[in-house]
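Participant: here is the input, now give the coordinates:
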Amino acid sequence: MSRLVVVSNRVADLRQATQSGGLAVAIADALKAKGGVWFGWDGNTLENETEKLGIDRVGDVDVISSPLTVEDYSQYYIGYANSVLWPLFHYRVDLVDYRPQYFEGYMRVNGKFAALLKPFLKQGDMVWVHDYHLIPFAERLRALGCRHKMGFFLHIPFPPADIIAASPNHAYLVEALLQYDVVGFQTSTDLNNFNRYVEENIPDAMGADGVIRCGGRTVRALRLPIGIDVAQFTELAEKTFEDINIDHMRRAILRQRQIVGVDRLDYSKGIPERFEAFSRMLHLHPELEKTVTFLQIAPPTREDVTAYAEIRMRLEGLSGSINGKFGDIDWVPIRYIHRPVPRPRLAAMFRSSEVGLVTPLRDGMNLVAKEYVAAQDPADPGVLVLSQFAGAAEELEDALIVNPHDTEEMGEKMELALRMPLEERQNRHARLLDRVKQSDVGIWMETFIDQLEGAGGADSVAA
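Facilitator: This next block holds a predicted model:
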């Protein structure tokens, strides 16, 4: 069996029982099950260049990691990846901050990473690269003589051609993706956007069978929605935490219910709109005052990017304003937590919350939606309110689907969720859970690997 070599921007600590972040969770679960190599940035920055690598063996996985220089971190990570690609791929052209040195840093780091990984590759290895930070990775490896089968999975959206064209490097980005043997996307929309770009810009490359043939290479693009380890997350949700149980019992005694949202602090997640929708609900339904609280957990991320500091200030202002308007001595409408919460505790919080609010303005998938479903008690499940622009909405049609830009509609759907009768909640949850199980992380991993194993790449490394 071929060895799996996973490459991602960050490597996580596999010695931890659980991971934070959708990509880290999915990769950790996949590698622990199959074994192989995980390569990427170790999260550290140094003033000067170093070729020293961190190498750790955890079970059947070799974790190989490298630091970044301060300059590389600034240009590759903060610059091109998160000030150009992230807003661009989330349809926020207005937030793109393109600078030529950012792209130079992006290419430089991809080249360095490729050169560092090459000595560890063995004949027969399959290389699986993840996400927007590393789009050029296969092209850089192939330039070094590597002929392994290589796959790429994009965890964030892939935008329409007229949006991606806002990057001066858009043609190169797509050409770099065509250096992989298999390219995976979260949704049909993402796959169609990619295929349409190829059809419009690379004549005769797209075959009638959907296979792309370009420059002597054959590339298969596919939709493959990522999932979670459903059984593991359900087990986590069933564990008890005294403080969470006490809070749940207190709310039950007071006949109060809880809406929960869990997101990294990011402008793509629609958290300010969510706060405003909650406020609108209380305004339109004053009978709900003192009967419902909104718990929003939003740990910090990419604090070096200006847009993230701005959204933090906006949220702190909104939560304070709403609590000041509606709150009372014995009731705080919004509880806003700006720090990470361990995954087992999140699972328990999901299970004890009557409504899960997942309303990004644009998201590749959003595994929180699937985690909320998996965490519920089937006998008395909560209700998922889900943005139509989350990738998960393509699968989870039995959620209450909302337009995250329409705060009044969101408010009404939250109110509907709070008064939904038990039988309807049970029926919706049963169908949602079935869909979540159909795209379990194990199925996602095995399907992608099967596609990569069947690809036509050679398995040798040039001397």
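
Participant: hey, let's count contacts and neighbours off CA atoms from now on
Facilitator: OK.

Participant: most distant residue from the centre of the protein?
Facilitator: What lies farthest from the middle of the chain is residue 329; by C-alpha atoms, centre = their mean that is 38.0 Å.

Participant: next one: residue 252 from residue 260, what distance?
Facilitator: 16 Å (C-alpha to C-alpha, to the nearest Å).

Participant: out of those two, which sits in the busier spot?
Facilitator: Looking at residue 252 and residue 260 with other C-alpha atoms under 10 Å, you find the greater number of neighbours at residue 260, namely 23 against 11.

Participant: here is the second sequence; please produce its structure so I can put it next to the first one:
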Amino acid sequence: MSRLVVVSNRVSMPTERGARAGGLAVALADAMTPGSVWFGWSGKRMPATSNAATIVENKGVTYATIDLSESDYHRYYVGFSNGSLWPLLHYRTGLLEFRRDDYEGYLAVNEIFADRLTPLLKPDDIVWIHDYQLLTMAEALRQRGVRNRIGLFLHIPFVPPAVLHVLPSASVLVRAMAAADLVGFQTHGDRMNFLESAASCMGAAPDATNGFIHQGHRTETIVAPVGIDADGFAQAAKRAANMAETKRLIESLVGRDLAIGVDRLDYTKGLPQRFDAFGQLLHRHPEHLRRISFLQIAARSREDVDRYQSLRRELDRKAGDINGAYSDFDWTPLRYMTRAVNRNTIAGFYRLARIGVVTPLRDGMNLVAKEFVAAQDSADPGVLVLSRFAGAAEDMTEALIVNPYDADAVADAMHAALIMEKDERITRHAALLAKIRKHTAASFCRDFLRRLKFIERATG
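Facilitator: Prediction:
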């Protein structure tokens, strides 16, 4: 029986699950059954990059990790992955910083990943590579003679050719991605952007089934939106409603409505624009003064990147300006915190909230939107305000869809959410809940792997 071998930039070790639950670990929970392998970076920076993977077994799952040297880490991860690819693939070309040395370091680390993984593979293994840090790994594995079925899934957006070609050597990345048998995306728009880029970079025209052939190799594509365990998260939110932290938050609100935003501290999340919108809500709709509190949780990330330090300073200033302008002696309108909060605790906070504000400038999917919906009390739910540029907006059309660049429009949507009648809130929530129950974390894994295994049966 074939094994599933998951490859990602960072391996979520079983001992870290409590602290790092979320993201890829949550999305892949149903796929990582006994016999599976998870391969990637350990998260450790050492004097030299590992010559071989360190193997740990836990509950039948094999975790194989390598350490990176400081030089490899900075060129591959800080430099090219987060300095070039991250802004590019989020349409922020003005923030893109390209250095040839970083690009070469990215290629080199993808080669190192391939070198360290190849000896661990068995002939019938299915390899599933994840995300933008490893776009060239499928090709690197092919160059080492690996003939296994290889899937690649991009969790963040993919841009059209006009944007992609801002990056030097973009064609190299697209060609390398095409070495996979199946390339997956969160939305139909992202898939079409990739197919147009393949045609632009390689002259590989897509066929009727959204695949193409390049140099004798067929690459198929799939749209497989990442989801959550909606019912499980709903149960967690119900339990969390009785936790001490949730009760403390209730007491602090003193009967006021709660608006909530939960994000990583990242410039793609639209946090400065969100703060501006909340300020506009208080300015344009003064009837909400002293009647609402906004809680923004923005866990710090990538603190060794200057741009993120600058973002934090900007948010500190904007929060101070809003609170200075509107606070009263017994009311602070904007509560802003940058420490991480336990996912179960956040579930309880979502359940309290009248508004969930999810307004990224661009996002591959955004599971916060789905978690907020799942956490609500169906008998008296809150309202989701959602950016049109989040991948989730392609399906979650019953949310109040906004352009995050328009602070007045976002403020008006928050106002509409606060005054919305219960019957409309219930109707919108029921439709959204049905959708997130359909596209779950389990269905994401099932749909992608079923398609990849079918390719294996057809051509292997």
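
Participant: what's the mean distance for the longest helix seen in the first structure versus the second structure?
Facilitator: As assigned by DSSP state H, the longest helix anywhere in the first structure is helix 306-326. Following superposition, helix 306-326 of the first structure is found to deviate from the second structure by 0.6 Å on average (mean C-alpha distance after the TM-score superposition for the first structure).

Participant: and that helix, how far from the chain's centre?
Facilitator: Its chain's C-alpha centre and that of helix 306-326 of the first structure lie 24 Å apart, by C-alpha atoms, centre = their mean, to the nearest Å.

Participant: ok, now stretch 207-220 of the second structure?
Facilitator: With C-alpha atoms, centre = their mean, you get 27 Å for stretch 207-220 of the second structure.

Participant: residues contacting residue 132 of the second structure?
Facilitator: 81, 85, 86, 154, 155, 156 (C-alpha atoms under 8 Å, 6 or more residues apart in numbering).

Participant: likewise for residue 448 of the first structure?
Facilitator: 184, 224.

Participant: list the buried residues for the helix or strand where it lies?
Facilitator: Taking DSSP states H and E as the criterion, residue 448 of the first structure maps to helix 441-453. By 16 or more other C-alpha atoms under 10 Å, the buried positions in helix 441-453 of the first structure come out as 441, 442, 443, 444, 445, 448, 449, 451, 452, 453.

Participant: just give me the mean distance for it relative to the second structure.
Facilitator: Averaged out, helix 441-453 of the first structure is 0.5 Å away (mean C-alpha distance after the TM-score superposition for the first structure).

Participant: for the stretch 151-300 of the first structure, just list every one of the helices.
Facilitator: Assigned helices in the stretch 151-300 of the first structure, in chain order: 161-164, 170-177, 188-201, 230-237, 242-254, 271-284 (criterion: DSSP state H, counting those that start in this stretch).

Participant: would CSV of those helices with distance to residue 91 of the first structure be doable?
Facilitator: Listed next are the helices of the stretch 151-300 of the first structure as CSV, based on distance: least, C-alpha to C-alpha, whole Å:
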stretch, distance to residue 91 of the first structure
helix 161-164, 7
helix 170-177, 14
helix 188-201, 12
helix 230-237, 30
helix 242-254, 38
helix 271-284, 17
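
Participant: residues near the spatially closest residue to residue 106 of the first structure that is not a sequence neighbour, how many?
Facilitator: Spatial nearest neighbour of residue 106 of the first structure, chain neighbours left out: residue 76 (4.2 Å); criterion: C-alpha to C-alpha, 6 or more residues apart in numbering. Burial of residue 76 of the first structure is recorded as 26 neighbouring residues (other C-alpha under 10 Å).

Participant: that older thread, equivalent range in the second structure for the helix holding residue 448 of the first structure?
Facilitator: Residues 441-453 of the second structure are the counterpart of helix 441-453 of the first structure, counting by TM-score structural alignment.

Participant: returning to what we had before: contacts only, for the residue nearest to residue 106 of the first structure.
Facilitator: 102, 103, 104, 105, 106, 107, 109, 133.

Participant: closest one of those residues to residue 207 of the first structure?
Facilitator: residue 133 (28.4 Å; C-alpha to C-alpha).

Participant: and the closest one, how close does it get to residue 227 of the first structure?
Facilitator: Taking C-alpha to C-alpha, one finds residue 133 of the first structure at 21 Å from residue 227 of the first structure.

Participant: looking at the two, which has the bigger crowd around it?
Facilitator: Set side by side, residue 133 of the first structure and residue 227 show more neighbours around residue 227, with 26 against 23, by other C-alpha under 10 Å.

Participant: hmm, back to that, could I get the contacts of residue 132 of the second structure as CSV with neighbour count and distance to residue 433 of the second structure?
Facilitator: Listed next are the contacts of residue 132 of the second structure as CSV, based on neighbours: other C-alpha atoms under 10 Å; distance: C-alpha to C-alpha, whole Å:
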residue, neighbour count, distance to residue 433 of the second structure
81, 21, 34
85, 24, 33
86, 20, 30
154, 20, 25
155, 23, 22
156, 22, 23
